[in-house]
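Asker: Here's my sequence, what's the structure:
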Amino acid sequence: MSRQNRQPRERKARGISHVGERHEVVVGPVAHGGHCVARVEVPGAGEDGAAAQRVVFVRHTLPGERVIVEITEGTAGDRFWRGDAVEVLEASAQRVEAPCRFSGPGLCGGCDFQHVKVSHQRALKAGVVKEQLVRLGGLEAENPLVAGLRVEQVSGDKNGLHWRSRTRFAGTIGGGRAMRKHRSRELVEIDECLIEGETVSHTVHGVAFEVAPGGFWQVHPGAPEALVDTVLEFLDPQPGEAVLDLYAGVGLFGRFLAEKVGTEARVVAIEGDETAAKLAKKNMTGLAKIRTAAGLVDHVLRDQFDEPFDLVVLDPPREGAKRKVVERVVDRAPRAVAYVACDPAALARDIALFAEHGYRLEKLRAFDLFPMTHHVECVALLVR
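Answerer: The predicted structure follows:
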């Protein structure tokens, strides 16, 4: 469901279209993005007209299943295609009937895993995180933090449903609600969304936070406390330590870290959204020596706060912190960095960047904050 209104970029066709073709396949492993990997034989696609294989990213299926896949995107010159499992010939034991009648091929594109037992959804997500950490993060599969990773349930949903506290719908001409199809502008009119939940308060551990209308706040009701508790556990803040809170939002992490380090300690919160930065300062008033700054994190760190910090919290957007921010963080020589990540590929890439500067992954947890979708939240501890 997350960011489902983002539209795919227009791509130029590379030869004959294969959209609409159907192939029988045995499905391979799950991949990052809410699909599984399969391969189809394409007559005449290889050199000298020989048959060749194409990788197809298939939705609505599970590893090991035998299905009929219908190609939804793909031309002769593409490296990979996309498709939907439109008929299941041999089902996985982990398959269930989707609870939502708007879930399935050609229907609402918001959820990826409605056809999967909730407990197994978490196993699939754990597998994706592990694969990204090994392939992009340079970690060994045998590393206990990788091998032992599991995606943890948090409180606030009902068997994976009724958790999303903020949902955006498209409107129909008749005034109804609609969601978009996967990677499409086409609408599917719906009268009920099963992951939609009640609006939640912005209160965490008895502390009320002011948030702008439409401003960022975790959409799963169990998320803020789970993330705050993990960040505090990982960083183990001590009185007097200096804290740098990056991509600070309205000060969720900075507020509780400031409480731990004490009124004489220095806490700096940097946030790209000016309104959120002002609210962060307001939400942390009276705690520690608070300073807030609005602006792009790498630009602010380039020009300001060029002094050592003991602790850093990184909670970047989906694309991750990237090299410039990582380099500016390690230049402050923190003893520990808590990295809160909503994308495992971005997390893995940034872990590799931190490793270049002598920081290793010390702890890792993952949380199921987006049930029924492929999204997963991780918290990593990096230490010198």
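
Asker: Please make it C-alpha for all contacts and neighbour counts, starting now.
Answerer: OK.

Asker: Where does Val40 sit: helix, strand or coil?
Answerer: Of the three states, Val40 takes strand under DSSP: H, G, I helix; E, B strand; the rest coil.

Asker: ignore the last one, His299
Answerer: helix.

Asker: burial of it, as a residue count?
Answerer: For His299, the neighbour count with other C-alpha atoms under 10 Å is 12.

Asker: just Gly320 next, same as before
Answerer: 23.

Asker: Equivalent analysis for Asp303, please.
Answerer: With other C-alpha under 10 Å as criterion, Asp303 counts 8.

Asker: With Ile270 instead?
Answerer: Count around Ile270 with other C-alpha under 10 Å applied: 27.

Asker: and for comparison, fold this next one:
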Amino acid sequence: MTARTDWTGRRLELEIGPVAHGGHCVARHEGRVVFVRHALPGEVVVAEVTEDAGGGFCRADAVEVRTAAPGRVDPPCPLADMARGRDRCGGCDWQHASGETQRELKAAVVAEQLRRIAGIDWPVRVRELPGGLLRWRTRARLAVDRRGAAGFRAHRSHRVIAAEDCPITVEDAVAAVTGRRWRPGAEVAVVADSTGEVHVTAVDRKPQRRHSRPVARQVRGSGVARETAAGRSFDVAAQGFWQVHRAAPDTFTEVVARMAAAPAGGVAWDLYGGVGLFAAALADQVGPAGSVLLVESSRRAVEDAVQNLRDQPQVSFRAGTVEEVLAAADLPAPDVVVLDPPRKGAGRDVVAAVTERRPERIVHVACDPAALARDVGLYRDGGYQLVELESFDAFPMTHHVECIALLEPAARGSVPEVDRVRRG
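Answerer: From the prediction side, this is the model:
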């Protein structure tokens, strides 16, 4: 029997290849693939293997740079310093890369996922949002170590790296959490809303009674974040969903509204509609004679949406999963469908339910390139083609990227131009 390969703890000198989805780059050593964090394509680094399950690949962290890429910079956060070895914060992936380099890497990942999963060659450019690389994050969740200090987990680990600051998060929010002690093992969620109010919620992950649910306790703030976007005000539960980048709600609403172009008097669906951000824009487009259906699984979010859009009677609300609601037979056929699913994407059943209604346009918002590519492929199976894609660096310093895709019905028997280029 062949002995199991285990390189854990071994240091390898590696020539770094292309970027891969997930915040690392690809290298090869002795016939195996090594996924390397804290490196850049084209570099030569010494990397320490951190995980090795014995198969065809392992994971490693760069601990020394022999030949640096032009886009390498010094990380602005001390918790991302290479000298810390494995004790680096796992929250950021690209602090060692310039902003331009980060956006190029993310564009490469989106394009590669579309090519590999959806079979589409599509030119991708990731746009910068206003505000720069630091202090853009208004929402964060921290873990608490055994001593009661708040921090962030190491990459692919439950270890907590205690933190005094987080340069990508707004200062008032971080100071509200890191300046005190917490119950060991708890999690702390912090939100800085548009008014400047800071909301802190402590979640006890180890309840006193067996089988009881985690207990959330409001420590600071009202627990209702008041946000402003697209000229409107929105109330959001402090632990509810809202875009974390300061500039994202305005930018995304503008792009979604432009792509949707819902006709006056028409019918629009806002699936995974949250507290009503996109539904508000759709309601303005269809006007009083039209209708907008907002579907959201969180009942608290639906309650907030009802209040946020109380001046838009053309909006109706359904609390439930998108799959359950779309299975109903009494829904009017939509002219436009907007979807903003969670990171896992919409999936086969939802895409099929949407394409069967034959809307004129589908606007799909995605925060995971692989899920986007899979869903684009499913839309194509349902007779729709990708006609526009906008990508945004809504999560600087991390590997995450936000994409907004416009899909329209493909002409019968036609082959999208991007597919002709790929196949030709």
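
Asker: Any idea what the TM-score is?
Answerer: Here the TM-score for the pair of chains, by TM-score structural alignment, normalised by the length of the first structure, is 0.89; 351 aligned residues with a C-alpha RMSD of 1.4 Å.

Asker: before we move on, which element is the residue mapped onto Thr251 of the second structure from the first structure in?
Answerer: Thr251 of the second structure maps onto Ala226 in the first structure when the alignment is built from TM-score structural alignment. Secondary structure from DSSP states H and E places Ala226 of the first structure in helix 223-235.

Asker: what helices or strands is that helix leaning on?
Answerer: Helix 223-235 of the first structure makes packing contacts with helix 252-261, strand 336-341, strand 377-383 when contacts are defined by 3 or more C-alpha pairs under 8 Å, 6 or more residues apart in numbering; DSSP states H and E.

Asker: Quick one: closest of those to Gly83 of the first structure.
Answerer: strand 377-383 (26.3 Å; C-alpha to C-alpha).

Asker: once aligned to the second structure, how far is the closest one on average?
Answerer: Following the fit onto the second structure, the mean deviation recorded for strand 377-383 of the first structure is 0.3 Å by mean C-alpha distance after the TM-score superposition for the first structure.

Asker: and for the helix holding Ala226 of the first structure, what are the contacting residues?
Answerer: Applying C-alpha atoms under 8 Å, 6 or more residues apart in numbering, the contact partners of helix 223-235 of the first structure are 154, 204-205, 218, 252-253, 256-257, 311, 313, 336-338, 340, 363, 369, 379, 381.

Asker: what comes up buried for it?
Answerer: Buried residues in helix 223-235 of the first structure, counted by 16 or more other C-alpha atoms under 10 Å: Ala223, Pro224, Glu225, Ala226, Leu227, Val228, Thr230, Val231, Phe234, Leu235.

Asker: if we can go back for a sec, any idea how far Arg291 of the first structure is from the match of Thr251 of the second structure?
Answerer: As judged by C-alpha to C-alpha, to the nearest Å, Ala226 of the first structure and Arg291 of the first structure stand 25 Å apart.

Asker: Please give the three-state secondary structure assignment for the nearest residue to Cys193 of the first structure once chain neighbours are set aside.
Answerer: Using C-alpha to C-alpha, 6 or more residues apart in numbering and skipping the chain neighbours, the partner closest in space to Cys193 of the first structure is Cys100 (7.6 Å). Secondary structure, three-state DSSP: Cys100 of the first structure is coil.

Asker: how about Cys100 of the first structure, what's its match in the second structure?
Answerer: With TM-score structural alignment as the criterion, Cys100 of the first structure matches Cys77.

Asker: Contacts only, for that match.
Answerer: So Cys77 of the second structure contacts Gln95, Cys166, Pro167 (C-alpha under 8 Å, 6+ apart).

Asker: distance of it from Thr169 of the second structure?
Answerer: 11 Å.

Asker: Also Val191 of the second structure?
Answerer: Val191 of the second structure is 10 Å from Thr169 of the second structure, by C-alpha to C-alpha.

Asker: try Val337 of the second structure
Answerer: Taking C-alpha to C-alpha, one finds Val337 of the second structure at 33 Å from Thr169 of the second structure.

Asker: Repeat that for Phe317 of the second structure.
Answerer: For Phe317 of the second structure, the distance to Thr169 of the second structure - C-alpha to C-alpha - is 33 Å.

Asker: quick one, which of the two is more surrounded?
Answerer: Using other C-alpha under 10 Å, the more surrounded residue of Phe317 of the second structure and Thr169 is Thr169, with 21 against 17.

Asker: which ones are touching the residue most central in space within the first structure?
Answerer: Taking C-alpha atoms, centre = their mean, the centroid of the first structure lies closest to Cys342, which sits 3.0 Å from it. Cys342 of the first structure makes contact with Pro317, Arg318, His375, Val376, Glu377, Cys378 under the criterion C-alpha under 8 Å, 6+ apart.

Asker: Quick check: the aligned residue for the last one in the second structure?
Answerer: To tie it back to what came earlier, the one meant is Cys378 of the first structure. Per TM-score structural alignment, Cys378 of the first structure is aligned with Cys403.
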